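Visitor: Pasting a predicted model and its sequence here:
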Amino acid sequence: MRCPFCGSPDTQVKDSRPAEDNTAIRRRRICPDCAGRFTTFERVQLRELMVVKKTGRKVPFDRDKLVRSFEIALRKRPVDRDRIERAVSGIVRRLESSGETEIPSEELGIQVLEALKALDDVGFVRYASVYRDFTHIEDFSQVISEVNARIARDITKDE
């Protein structure tokens, strides 16, 4: 692993441990040349995933971009970072185990919406407003009605 500070090609691993719900290995590293310390994460990648955009353009799947989407939707909301990581890891596992190497962006968006619905209603509405390209206030009311109907179903199911 190349040092991000000085570019030295050799770094030493000082500590390794499981991270993120045991889906990654966290490694603390040190550079023998500049004594810089940094952390890396190793994940198993079953296959190279490509996201097929609505235009037909294909881009490599980016887990960090998926995490940023969750963070933007859940900004200033009381949702633990660990819950976000578990949701993202679940989506990635489902995508990798599907057997498909090309994932339509619409399918990915739907999986994010489903995960956000389980995490936080406000985050769900925020993401839906961008994903579904809301243009009128009525679009918000419709999604909020859907959320309220789901909450009512969940309450009656629990009773």
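Guide: On my side now, so go ahead.
Visitor: CA atoms for contacts and neighbours, from now on please.
Guide: Will do.
Visitor: Which single helix of the protein contains the most residues?
Guide: Looking across the chain with DSSP state H, the single longest helix is helix 137-158.
Visitor: Can you give me the buried ones in it?
Guide: 140, 144, 147 (16 or more other C-alpha atoms under 10 Å).
Visitor: Kindly report the same for stretch 53-66.
Guide: 58, 61, 66.
Visitor: Save those residues as TSV, and put in secondary structure and distance to Pro18 too.
Guide: TSV is the format used below for the buried residues of stretch 53-66 (DSSP: H, G, I helix; E, B strand; the rest coil; distance: C-alpha to C-alpha, whole Å):
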residue	secondary structure	distance to Pro18
Lys58	strand	32
Phe61	coil	23
Leu66	helix	21
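Visitor: number of nearby residues for Thr40?
Guide: Neighbours of Thr40 under the rule other C-alpha atoms under 10 Å: 13.
Visitor: isn't it right up against Arg26?
Guide: Yes: using C-alpha atoms under 8 Å, Thr40 is in contact with Arg26, at 5.9 Å.
Visitor: so what secondary structure elements neighbour the helix or strand hosting Lys65?
Guide: In this structure, Lys65 sits in helix 63-73 according to DSSP states H and E. For helix 63-73, the elements it packs on are helix 81-97, helix 121-131, judged by 3 or more C-alpha pairs under 8 Å, 6 or more residues apart in numbering; DSSP states H and E.
Visitor: what helices or strands is the one helix or strand Phe41 maps to leaning on?
Guide: Here Phe41, judged by DSSP H and E, is contained in strand 37-43. With contacts taken as 3+ C-alpha pairs under 8 Å, 6+ apart, strand 37-43 sits against strand 24-30.
Visitor: take a look at this one as well, against the first:
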Amino acid sequence: MRCPFCGHEETQVVETRESDEGDVIRRRRRCLSCDTRFTTYERAEVTMPSVVKKDGSRAEFDPAKMRASMMLALRKRPVSLEQVDAALQRIEQKLRSSGMREVQSSKLGELVMRELKKLDKVAYVRFASVYRSFEDVDEFSRLIKEI
């Protein structure tokens, strides 16, 4: 690690501590040239897959967008924010562990529907009706019977 003060290439780690959550490591370092101390932080860099939309365009995965669509489906439903956060974490974990560089938006929609089905049946039907673009009442009826 290069010293931010004098630019010397060699530094020594004096102290290492892990954060309470365990996701960040804090290191106190000392420059071997100017003897100045400074702190660095290490964090694992995990990239989420890009989302391939129906039209073939690609977009960066946006957890806020996914949260917003789930919250819209869950509007005025008896589901806590903790339950929503847990569902979002499960979806993100599945995406991370898949190792895929790209994910189809349809696959992402299916993951959201699966989580909504566990949380609240009404929210699931709301999301599915928009996501699947039902053309008539029969399609809607089939989905309700499926539940």
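Guide: Alright, I've got the coordinates. In this text the structure is predicted, and so the values were computed from the model without any measurement.
Visitor: can I get the buried residues of stretch 53-66 of structure 1 in CSV with distance to Pro78 of structure 1?
Guide: Below are the buried residues of stretch 53-66 of structure 1 laid out as CSV (distance: C-alpha to C-alpha, whole Å):
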residue, distance to Pro78 of structure 1
Lys58, 34
Phe61, 28
Leu66, 19
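Visitor: Can you tell me which of those residues lies closest to Arg153 of structure 1?
Guide: Leu66 (29.2 Å; C-alpha to C-alpha).
Visitor: From Met50 of structure 1, how far out is the residue lying closest to that closest one once chain neighbours are set aside?
Guide: Excluding its sequence neighbours, the residue lying closest to Leu66 of structure 1 (C-alpha to C-alpha, 6 or more residues apart in numbering) is Val88, at 7.0 Å. According to C-alpha to C-alpha, to the nearest Å, Val88 of structure 1 and Met50 of structure 1 sit 16 Å apart.
Visitor: what does Gly56 of structure 1 give?
Guide: Counting by C-alpha to C-alpha, the gap from Gly56 of structure 1 to Met50 of structure 1 is 11 Å.
Visitor: And for Ala152 of structure 1?
Guide: 38 Å.
Visitor: now do Ile103 of structure 1
Guide: Counting by C-alpha to C-alpha, the gap from Ile103 of structure 1 to Met50 of structure 1 is 6 Å.
Visitor: what do you get for Val13 of structure 1?
Guide: Remark: distance between Val13 of structure 1 and Met50 of structure 1 (C-alpha to C-alpha) = 31 Å.
Visitor: One more: Asn148 of structure 1?
Guide: Asn148 of structure 1 is 35 Å from Met50 of structure 1, where distance means C-alpha to C-alpha.
Visitor: Thr39 of structure 1 and Arg27 touch, don't they?
Guide: Yes: at 5.6 Å, Thr39 of structure 1 counts as touching Arg27 under the criterion of C-alpha under 8 Å.
Visitor: Looking at these two, which one has more neighbours?
Guide: Arg27 (19 against 13).
Visitor: Name all residues that make contact with the more buried one.
Guide: 13-17, 39-42 (C-alpha atoms under 8 Å, 6 or more residues apart in numbering).
Visitor: 10 Å instead, please
Guide: Arg27 of structure 1 sits next to 12-19, 38-42 when contact means C-alpha atoms under 10 Å, 6 or more residues apart in numbering.
Visitor: what do you get for Gly123 of structure 1?
Guide: Gly123 of structure 1 sits in contact with 70-77, 79, 113, 116-117, 129, where contact means C-alpha under 10 Å, 6+ apart.
Visitor: Asp85 of structure 2 too?
Guide: Asp85 of structure 2 sits in contact with 67, 91, where contact means C-alpha under 10 Å, 6+ apart.
Visitor: What's the separation between it and Arg96 of structure 2?
Guide: Here Asp85 of structure 2 is placed at a distance of 16 Å from Arg96 of structure 2 (C-alpha to C-alpha).
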